[in-house]
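Participant: the amino acid sequence is not available; the structure is as follows:
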């Protein structure tokens, strides 16, 4: 186990998530070797910088104040992965589209507990894929839309 690499990966994930909170998309993209999100709640995949930036833009239209609060981090050097558990928090201030249905802004807030894995290239502290695990229905429930 390479402790320096493990610590660098944990720092990359902390930085990545903090940069998402302040919407510094250039710096978030810089945490990737190759930008890629695989959304395990809805099956969407955003591959490459253009698609990832479009995802950032679309997600912040519905929830412009969206932030995350890290609960716990764990690294698995054997699989080049960091697991993070966190709360995702935001206010519904724009159209939110789920499974083709558009929900107009409610002004209500949500706070959902989630997990995500960050996969790293072997020997690198650069992310090659983030996989958030959640259900869009959790937000809908908290927003009173289900």
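Facilitator: Cool, got the structure. These numbers come from a predicted model, not from an experiment. Residues are numbered from 1 along each chain as shown.

Participant: from here on, just use CA atoms for contacts and neighbour counts.
Facilitator: Fine.

Participant: so how far is the longest helix anywhere in the chain off the chain centroid?
Facilitator: Taking residue count as the measure and DSSP state H as the definition, the longest helix of the chain comes out as helix 3-21. In terms of CA atoms, centre = their mean, to the nearest Å, the centre of helix 3-21 is set 13 Å apart from its chain centre.

Participant: give me the buried positions along it.
Facilitator: Going by neighbour count (16 or more other CA atoms under 10 Å), the buried part of helix 3-21 is 6, 9-10, 12-13, 16-21.

Participant: which members of the residues you listed define the maximum pairwise distance?
Facilitator: Taking CA to CA as the measure, these reach their widest spread between 6 and 21, a distance of 23.2 Å.

Participant: presented hereafter is structure B, for comparison with structure A:
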């Protein structure tokens, strides 16, 4: 196995922001993936197609939890890096169930999808929606505010045998909570 640098995660914004004043901190988290292993025979386009399907079935308007779970390996997991919560196997449906009741119009705007070696897919995206239900936060529950949110995020997937083996979500929870009126989180 040979290591090579992977330099796709350079912010294209001269000031390190996305033009809306939001710092590019999420992408800095992804910079830890500076070196990825290369191996022959990785089906990058198929893995990317699977991840695009995963996002499609996770949309608030067309949520399909059974299909979402089916796209994961039996021991595959979903790790929310901002909260430290981890769901494995069929449990991966739980965060989507919670988001659907709190943000029924939840949408993920995919900005960039990078297919890397060894089944790694990295997605730069924005989480968007309207706060229409109770949202558990550190120290309690934030009651519905009706406010819209638009939060930067970076998701890192590891694919194995056409299934999601690992899903690490790096969302900017502090920005999310501030946009919903809960201040810094």
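Facilitator: Yes, it's here. Note that the structure is predicted; figures quoted are calculated from it, not measured.

Participant: outside of the longest helix of the first structure, which residues touch it?
Facilitator: When contacts are taken as CA atoms under 8 Å, 6 or more residues apart in numbering, the neighbours of helix 3-21 of the first structure outside the stretch itself are 25, 27-28, 31, 66-68, 73-75, 77, 82, 118, 120, 123-126.

Participant: next helix or strand past it?
Facilitator: Proceeding N to C from helix 3-21 of the first structure, the next assigned helix or strand is helix 25-30, under DSSP states H and E.

Participant: which element, helix or strand, includes the residue nearest to the spatial centre of the first structure?
Facilitator: By CA atoms, centre = their mean, the first structure has its centre lying nearest to residue 132, at 5.7 Å. Counting by DSSP H and E, the element that carries residue 132 of the first structure is strand 127-133.

Participant: that strand: average distance to aligned residues in the second structure?
Facilitator: Following the fit onto the second structure, the mean deviation recorded for strand 127-133 of the first structure is 0.8 Å by mean CA distance after the TM-score superposition for the first structure.

Participant: for the very next helix or strand once past that strand, which helices and strands make contact with it?
Facilitator: Helices and strands here follow DSSP H and E; after strand 127-133 of the first structure, the next one along the chain is helix 136-142. Identification of packing neighbours for helix 136-142 of the first structure by 3 or more CA pairs under 8 Å, 6 or more residues apart in numbering; DSSP states H and E yields strand 109-120.

Participant: helices and strands around the strand it packs on, which ones?
Facilitator: Secondary structure elements in contact with strand 109-120 of the first structure, counted by 3+ CA pairs under 8 Å, 6+ apart, are strand 81-91, strand 127-133, helix 136-142.

Participant: now the angle from the first one to strand 127-133?
Facilitator: Yep, that's strand 81-91 of the first structure we're talking about. Comparing the axes of strand 81-91 of the first structure and strand 127-133 via axes from the mean of the first three to the mean of the last three CA atoms, to 10 degrees yields an angle of 60 degrees.

Participant: helix or strand right after strand 81-91 of the first structure?
Facilitator: Under the assignment DSSP H and E, the closest C-terminal helix or strand after strand 81-91 of the first structure is strand 96-98.

Participant: what range in the second structure does that next one sit on?
Facilitator: Matched against the second structure by TM-score structural alignment, strand 96-98 of the first structure falls on residues 135-137.
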